[in-house]
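> build me a model:
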Amino acid sequence: MHIEFLVEDLSTEEALSYLLPKILSDSITFDTHSFQGKQDLLSKLPKRLKGYKKWIPNDYRILILVDKDNEDCQKLKRKLEKIAVDAGFVTKSLAKGQKKNKYQLINRIMIEELEAWFFGDIQAVTKAYPKVSKNICEKATYRDPDDIKGGTWEALERVLQKAGYHQGGLQKLKAARDIAPQMNPTKNSSKSFQIFYTCLLEIIQTEEI
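Sure thing, here's the model as predicted:
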């Protein structure tokens, strides 16, 4: 089995390059393709998926991963589902409940952004940046990684700068490169990460049947 990951930026691609080998079995290969932001991904997605449809084998899966940002989650999911269906794909959401439950494409939304996944594993953050307080997750502001007010990347920037890191502004690619290798996928408290992780486990189980 092979999985094509379509993500909106380089920092997500970088994070996945460390996370996916920790999750996927050795028999599953993958490629990650990043775009110049969410709007670039969404604008190019219809043509990209129609191109895939012309050649993609049955044992390939496509996983599209985008940030929620300030959008309505349900509307964004419907938009992604429509693009996939228009290109001729059966999505995981549409296949649910069907007898064979066969699908080839999965749409997943990070709530709110990649940095929420980092807040979901504070231990990884403190390993990457030792001067960050290990008790930060006990503060109400950061307790729910998917419900941090004012933007998660801005929150991560504040936390890191307070500890003396990224003084010139958060370097997202560097943060992903520093934090993701330390992450433990089984212990992440971000609900959106847990959904993503469970989805990959389901794909592995399907491959093993």
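> going forward, measure contacts between C-alpha atoms and count neighbours the same way
Noted.
> what residues sit buried inside the longest strand seen in the chain?
Criterion DSSP state E: the longest strand present in the chain is strand 60-67. For strand 60-67, the neighbour count (16 or more other C-alpha atoms under 10 Å) marks 61-67 as buried.
> other residues contacting the lengthiest helix in the chain?
Longest helix in the chain, counting residues (DSSP state H): helix 191-208. With C-alpha atoms under 8 Å, 6 or more residues apart in numbering as the contact definition, helix 191-208 has outside contacts at 1, 23-25, 28, 108-111, 117, 146, 185, 188.
> structure for this one too, so we can compare:
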Amino acid sequence: MLEKLIVFVEEYSMEAALQQLLPKLLGDIEFQIIRFQCKDALLKCAPDRLQGYAAWLPESWRILVLVDRDDDDCVVLKSELEGMAAAAGLQTKSAVGQGEGFQVANRVAIEELEAWFFGDWEAVRAAYPRVPATVPEKAGFRDPDAIAGGTWEAMERVLKKAGYFGTGLRKLELARSVAAHMVIQRNRSRSFQAFARAVGAALA
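Predicted coordinates:
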């Protein structure tokens, strides 16, 4: 039985989104979000953090490491994360497959957090009602994880066109506003569903 989930994230907006999303996934189970200054800082510091946890991590605790793909190769990035956990002596979800007993799950958000928001457009519209309902039907937006030219930039363009964020996208405000309205089961982003499944596996 899961008693606590520890989540490593790379920046403020993911932390803000997860503060809203994790209670929807975990119910009353305790969680702790450890935020690093940026992706490079997470990748640099995570090995030592994981090594520290390996010495005392209770059996009922799990660690979730969550990073953006950005321009990295997803397979290479995931392999780097897996290697960190293995070097610390921690069992990863990928290593044990469908079996039980993993301690760390590594997940890559493709391409950025904003892909998750494109995956639940109803939540975006609940927070920003003037954005068109038809955006997910348009070419280039049908697959939230394959939006070209930068996901947050695409979100900024859509929101500006609807009359929001005229001086530039405020990512922290966006994350808090949209995540509050998100419904786990309806999200079309594959990377979001992989994240949700990892949390679900920790609960199992």
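> where does the TM-score land?
For these two chains in superposition, a TM-score of 0.96 is obtained (TM-score structural alignment, normalised by the length of the second structure); 202 aligned residues with a C-alpha RMSD of 1.0 Å.
> returning to that earlier point: now the angle from the longest helix of the first structure to strand 60-67?
180 degrees (axes from the mean of the first three to the mean of the last three C-alpha atoms, to 10 degrees).
> of all the residues in helix 191-208 of the first structure, which ones are buried?
191-194, 196-197, 199-200, 203-204.
> now do stretch 22-36 of the second structure
Result for stretch 22-36 of the second structure [16+ other C-alpha under 10 Å]: buried residues 22, 25-26, 31, 33, 35-36.
> quick check, nearest of those to Val131 of the second structure?
Leu22 (26.0 Å; C-alpha to C-alpha).
> who's sitting farthest from the centroid in the second structure?
Going by C-alpha atoms, centre = their mean, the residue of the second structure most distant from its centre is Gly163, 27.1 Å out.
> for that one, which non-adjacent residue is spatially closest?
Arg130 (7.6 Å; C-alpha to C-alpha, 6 or more residues apart in numbering).
> do I have it right that that neighbour meets Ala162?
Yes. If you go by C-alpha atoms under 8 Å, Arg130 of the second structure and Ala162 touch, sitting 5.6 Å apart.
> strands of the second structure, start to end?
Using DSSP E, strands in the second structure cover 4-9, 30-35, 61-68, 104-109.
> export the ones you listed to CSV and tack on distance to Leu174 of the second structure?
CSV is the format used below for the strands of the second structure (distance: least, C-alpha to C-alpha, whole Å):
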stretch, distance to Leu174 of the second structure
strand 4-9, 17
strand 30-35, 18
strand 61-68, 17
strand 104-109, 17
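> nearest to Ala126 of the second structure, of the ones you listed?
strand 104-109 (22.8 Å).
> please state the offset of the closest one from the chain centre?
Computed by C-alpha atoms, centre = their mean, to the nearest Å, the chain-centroid distance of strand 104-109 of the second structure equals 8 Å.
> cool, stretch 58-78 of the first structure as well?
9 Å.
> which residues sit against it?
Contacts for stretch 58-78 of the first structure (C-alpha under 8 Å, 6+ apart): 1-8, 38, 104-114, 151.
> hmm, back to that, the residue nearest to Gly163 of the second structure and Val124 of the second structure, how far apart?
According to C-alpha to C-alpha, to the nearest Å, Arg130 of the second structure and Val124 of the second structure sit 10 Å apart.
> compare the two (neighbour count), which wins?
Val124 (26 against 14; other C-alpha atoms under 10 Å).
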